[in-house]
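> Sequence first, then the predicted structure, then my questions.
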Amino acid sequence: MNEAPITDLNEAPFLDVADPNFSIRSEAVLAAREKSWFARTPYGIAVLRYDEINKLIRDQRLRQGSYAWPAHNNAVGSFAEWWMRMLLSKEGADHSRLRRLANPAFSPKLVKKMTPEFQNMANGLIDSFIERGECEFVSEFSEPYATMVICSLLGLPLDEWERLARIAVDMGQALSVTYKQDEELVNDATDKMFDYAREAVALVKRNGLGEDFLSYLVKANLEDENALSEQELYDMIVLAIFGGIDTTRNQISLAMDTFLQHPDQWTLLGKQPELARAAVEEVMRVRPTVTWVTREAVEDFSYQGLEIKQGTTVHLFSQAAGSDPRAFENPEFDITAKRCPHFGFGAGAHHCIGHFIARGDMTEALALLAQRLKNIAYQGEPTWLPDSGNTGASTMPIRFDKSAVA
């Protein structure tokens, strides 16, 4: 007989997501998901099941809640200030205006146009290590690849990738539960990223505007500062660089780790590279880099008997939803299975604006990697960012059969 659903916040399981050792894939999270659709956390409540997340992520009584992340961590400085100003933290008319300006640069048409570039970048990186039969996957593939894609998207020189990647890695510490202890590093990196954005804009203005995303934003600012102010211009550039590098680098490393745990699936993908698009979706279901999506209540309301007060932070645990047995009869990793949509890119008004680019570049990367790197295995222990918030590998030493044949 099923137990009555919990409706009293004090009776819900507690998950200490503020603990740097907390893992969103832990037995504690799975046990909490079985006991209740929600849990208490130091930051508010966490929603653990697929159906509830699917409804609440689009609920108009909730706004995007990540804007409060610096405040949750008592963090201040340039990153926190930028985070509060930029597109992801905006609502209503401002959010719609900024999103309209950025949308054309992330269209499916652009992804199709860039596909040969994605393939050339991926093959070039693989060529640099395939004869050795080993590599450090993050520094030799996922990081340079993610950064080169963003450089190409923004019309920046590809040889800038290493400089930008270093800055993005340090900025990315802000999205971990260790943000406060890394605050000085994060703010220094943010200052450097804004310096780079100013340099890039000055260069575009000197050389003349092109057809790239950066030129498009500069043109919008020059034509009408009410459409896009100087500050919004730089904020948007920093978001495009940082967001594109950090999430794609981490997601590709998580994909490789997932396939290392499922070598039969890697072999299948190598034989049937047309499964790469489905593989991206399946990886993001079981091992998303964005492990939770945040909302905040804009009014008091009741949901499934739970009273949620205005201002309550609501974390939607996309990681837990991806393996919820109520939504997935067989949640094991399978790139051939038909699945419900995952929440790795969010949903609703704040659905990730760069999802077409991310899906496109990861699809090409996984298809080529699986075809060219045979019999992959770990060669030493990988190192990881904390397993919550935005996660991924810091280092990933792997080996594979030596080959130069595509």
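Ah, there it is.
> Please make it C-alpha for all contacts and neighbour counts, starting now.
Fine.
> now residue 70, nearest residue through space, not along the chain?
Using CA to CA, 6 or more residues apart in numbering and skipping residues adjacent in sequence, the residue nearest residue 70 is residue 80, 5.6 Å away.
> In this structure that neighbour contacts residue 68, no?
No. Using CA atoms under 8 Å, residue 80 is not in contact with residue 68; the gap is 9.2 Å.
> how far away is the residue most central in space within the chain from residue 221?
Centroid-nearest residue in the chain: residue 247, 3.6 Å away (criterion: CA atoms, centre = their mean). Per CA to CA, to the nearest Å, residue 247 is found 27 Å from residue 221.
> try residue 203
Residue 203 sits 15 Å away from residue 221, going by CA to CA.
> Who has more neighbours out of the two?
A count of neighbours by other CA atoms under 10 Å puts residue 221 above the other of residue 203 and residue 221, at 18 against 13.
> show me what contacts that one?
Applying CA atoms under 8 Å, 6 or more residues apart in numbering to residue 221 gives the contacts 227-230, 233.
> Residue 189 now?
167-168, 170-171.
> Kindly report the same for residue 227.
Shown in contact with residue 227 (CA under 8 Å, 6+ apart): 97, 220-221.
> Could you single out the nearest of those to residue 264?
For residue 264, the nearest member of the contacts of residue 227 is residue 97. The distance, counting by CA to CA, is 46.2 Å.
> what helix or strand is that closest one on?
helix 92-102 (DSSP states H and E).
> and residue 192, how many neighbours does it have?
16.
> Please give me every residue in contact with it.
Counting by CA under 8 Å, 6+ apart, residue 192 has contacts residue 167.
> would you list every one of the strands in the stretch 101-250 of the chain?
Under the criterion DSSP state E, counting those that start in this stretch, the stretch 101-250 of the chain contains strands at 134-136.
> And here is the other one:
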Amino acid sequence: MSDALPYLDLSDPAFSTRGPEIAEARAAAWCARTPYGLAVLRWHEVGRILRDRRFRQGSHNWPDTVGITGAFAEFWKSSVISQEGPPHRRMRDLAVPALSEAYVTGLIPVFEEIARDLCADLRQTERCEFQSAFSEPFAGQAITTLLGMERERWPEIAHDAAELGLAMGVRAPEFQDRFNAACIRLFSLADTLVTRVRRGEDKSSYVARLVVRFDETGGCSHDELLNVIVISIFGGVDTTRALLGLGLSLFIENPAQWQALRQDEGLIPAAIEEFIRARPTTTWATREATEDVELSGIRVEKGTVLHLLVHASARDPAICDQPAFDITAPRRKHFGFGGGAHHCIGHFVARTDIAAALAALRRSFVRVAYDGVPEWLPESGNTGPLSLPIVYEVQT
């Protein structure tokens, strides 16, 4: 690794992976040094690393990198996200068929109903804190639907998933007691849900489909089954909740784009992809070199961790000469859901439920603006709004 490379302090809570320092570093080199290893800034190198078998999933060392221990660290290191080889394939072979496109598509009417009900409440006023009034209850009710739970239980699920999210930011050690307690509660819930399936009380949910697959394959342990359920809850709630808030903030800051969406519902899929390019909730995917690798003139030593920055690569001038937020512009592929063997298992669920939410919101808000100053998590690691106060005009 060359000391001549630019340096980016990803550990600084004030640092933004969308900031001007990123563009300067990207212009100088395809990667930069950071406290956590290398940050990969250009689109071509990100794509190559995701496809290169000499790099493994690097997120397994996140707890050690930020200095956290306990239930969450053990869960994370054992998860499908962090494992490689047979353990990864076993857990992935459980989850992927259980989240088939046909199954998820069948949930669209429920996702639409949840969004309509929440928008009906929003129509009774002209201002709200968007995360607590819409994003969190929508994400929570969407996941209870997947889990085969009563929709009214969404607050406990959403709360614990949000608590886990605190483990994925650069300030994680400050919240260790909270996310470890939430992790223990979610594993207990997962065990209860599996027991319900075994008793014949749930025959159609995502959990039921996982248990059927578990019995068919016989390859996973009970702990691995529970781990798949907990990672699904975590990813399902945290990604949807954060991305809805990040996306709405982009529309607030680009009101002409909101009007374009209102005029053409067909732009919803493009809007979701543009959210991820312009303001991703997971700011990087992580890989680790399993051997010494020569890549674009840089020697990457075995054991080096590389953080593949989503925004920097999506806005790389080599593939994006119009960097403004624009849901109508043709774009190259982004890497917000990772890639290769570790491509996000829940990407289709996230795209599907967020699409249902956007469809309801575009029919409800004529105009929307900030109603005060939003509060954000740091823009390194996993990010999103802590609070998003808005004022809006509703469609009559």
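Nice, thanks for sending it over. The structure presented is a predicted model; accordingly, all values stated were derived computationally and were not measured.
> hmm, back to that, now the helix holding residue 97 of the first structure: buried residues?
For helix 92-102 of the first structure, a neighbour-count test (16 or more other CA atoms under 10 Å) marks 95, 98-99, 102 as buried.
> Closest one to residue 74 of the first structure out of those, please.
Distances from residue 74 of the first structure to the buried residues of helix 92-102 of the first structure, taken by CA to CA, are shortest for residue 95, at 25.1 Å.
> now the closest one, nearest residue through space, not along the chain?
Residue 95 of the first structure's closest residue in space is residue 87 (CA to CA, 6+ apart), at 6.0 Å.
> ditto for residue 315 of the second structure
residue 323 (5.8 Å).
> That neighbour matches what in the first structure?
Here residue 323 of the second structure is matched to residue 331 in the first structure, going by TM-score structural alignment.
> now swap in residue 390 of the second structure and tell me
Per TM-score structural alignment, the equivalent position to residue 390 of the second structure in the first structure is residue 398.
> Secondary structure class of that match, three-state.
Here residue 398 of the first structure is recorded as strand under DSSP: H, G, I helix; E, B strand; the rest coil.
> My read is that it contacts residue 380, right?
Yes. Applying CA under 8 Å as the test, residue 398 of the first structure and residue 380 come out as touching, 7.5 Å apart.
> the more surrounded of these two?
When residue 398 of the first structure and residue 380 are compared for neighbours, residue 398 comes out ahead with 21 against 12, by other CA under 10 Å.
> Please pull up the equivalent of residue 230 of the first structure in the second structure.
By TM-score structural alignment, residue 230 of the first structure lines up with residue 222 in the second structure.
> Distance-wise, check its match relative to residue 94 of the second structure.
For residue 222 of the second structure relative to residue 94 of the second structure (CA to CA), the value is 12 Å.
> One more: residue 387 of the second structure?
Using CA to CA, one obtains 35 Å as the distance from residue 387 of the second structure to residue 94 of the second structure.
> Same check on residue 69 of the second structure?
27 Å.
> per the alignment, the residue nearest to residue 70 of the first structure corresponds to what in the second structure?
In the second structure, residue 80 of the first structure lands on residue 73 (TM-score structural alignment).
> what's the answer for residue 17 of the first structure, then?
So residue 17 of the first structure corresponds to residue 10, using TM-score structural alignment.
> same thing with residue 210 of the first structure?
Aligned partner of residue 210 of the first structure by TM-score structural alignment: residue 203.
> Then residue 64 of the first structure?
In the second structure, the residue matched to residue 64 of the first structure (TM-score structural alignment) is residue 57.
> Check the spacing between residue 29 of the second structure and residue 278 of the second structure real quick.
Between residue 29 of the second structure and residue 278 of the second structure the computed distance is 21 Å (CA to CA).
> Where is the longest helix in the second structure?
Longest helix in the second structure, counting residues (DSSP state H): helix 222-253.
> and it, how far from the chain's centre?
In terms of CA atoms, centre = their mean, to the nearest Å, the centre of helix 222-253 of the second structure is set 5 Å apart from its chain centre.
> Could you do stretch 168-186 of the first structure as well?
Going by CA atoms, centre = their mean, where stretch 168-186 of the first structure is centred and where its chain is centred differ by 15 Å.
> What of stretch 86-94 of the first structure?
Remark: stretch 86-94 of the first structure is offset 18 Å from the chain centroid, using CA atoms, centre = their mean.
> got it, and stretch 80-97 of the second structure?
18 Å.
> do stretch 59-75 of the second structure as well
Distance of stretch 59-75 of the second structure from its chain centroid, counting by CA atoms, centre = their mean, is 18 Å.
> now swap in stretch 206-223 of the first structure and tell me
27 Å.
> next one: stretch 375-390 of the second structure
Relative to its chain's centre, stretch 375-390 of the second structure lies at 13 Å (CA atoms, centre = their mean).
> List of residues touching that stretch?
10-11, 13-18, 127-132, 165, 168-170, 242-243, 245-246, 280-284, 368-374.
> are any of those buried, and which?
10-11, 15-18, 127-131, 165, 168-170, 242-243, 245-246, 280-284, 368-370.
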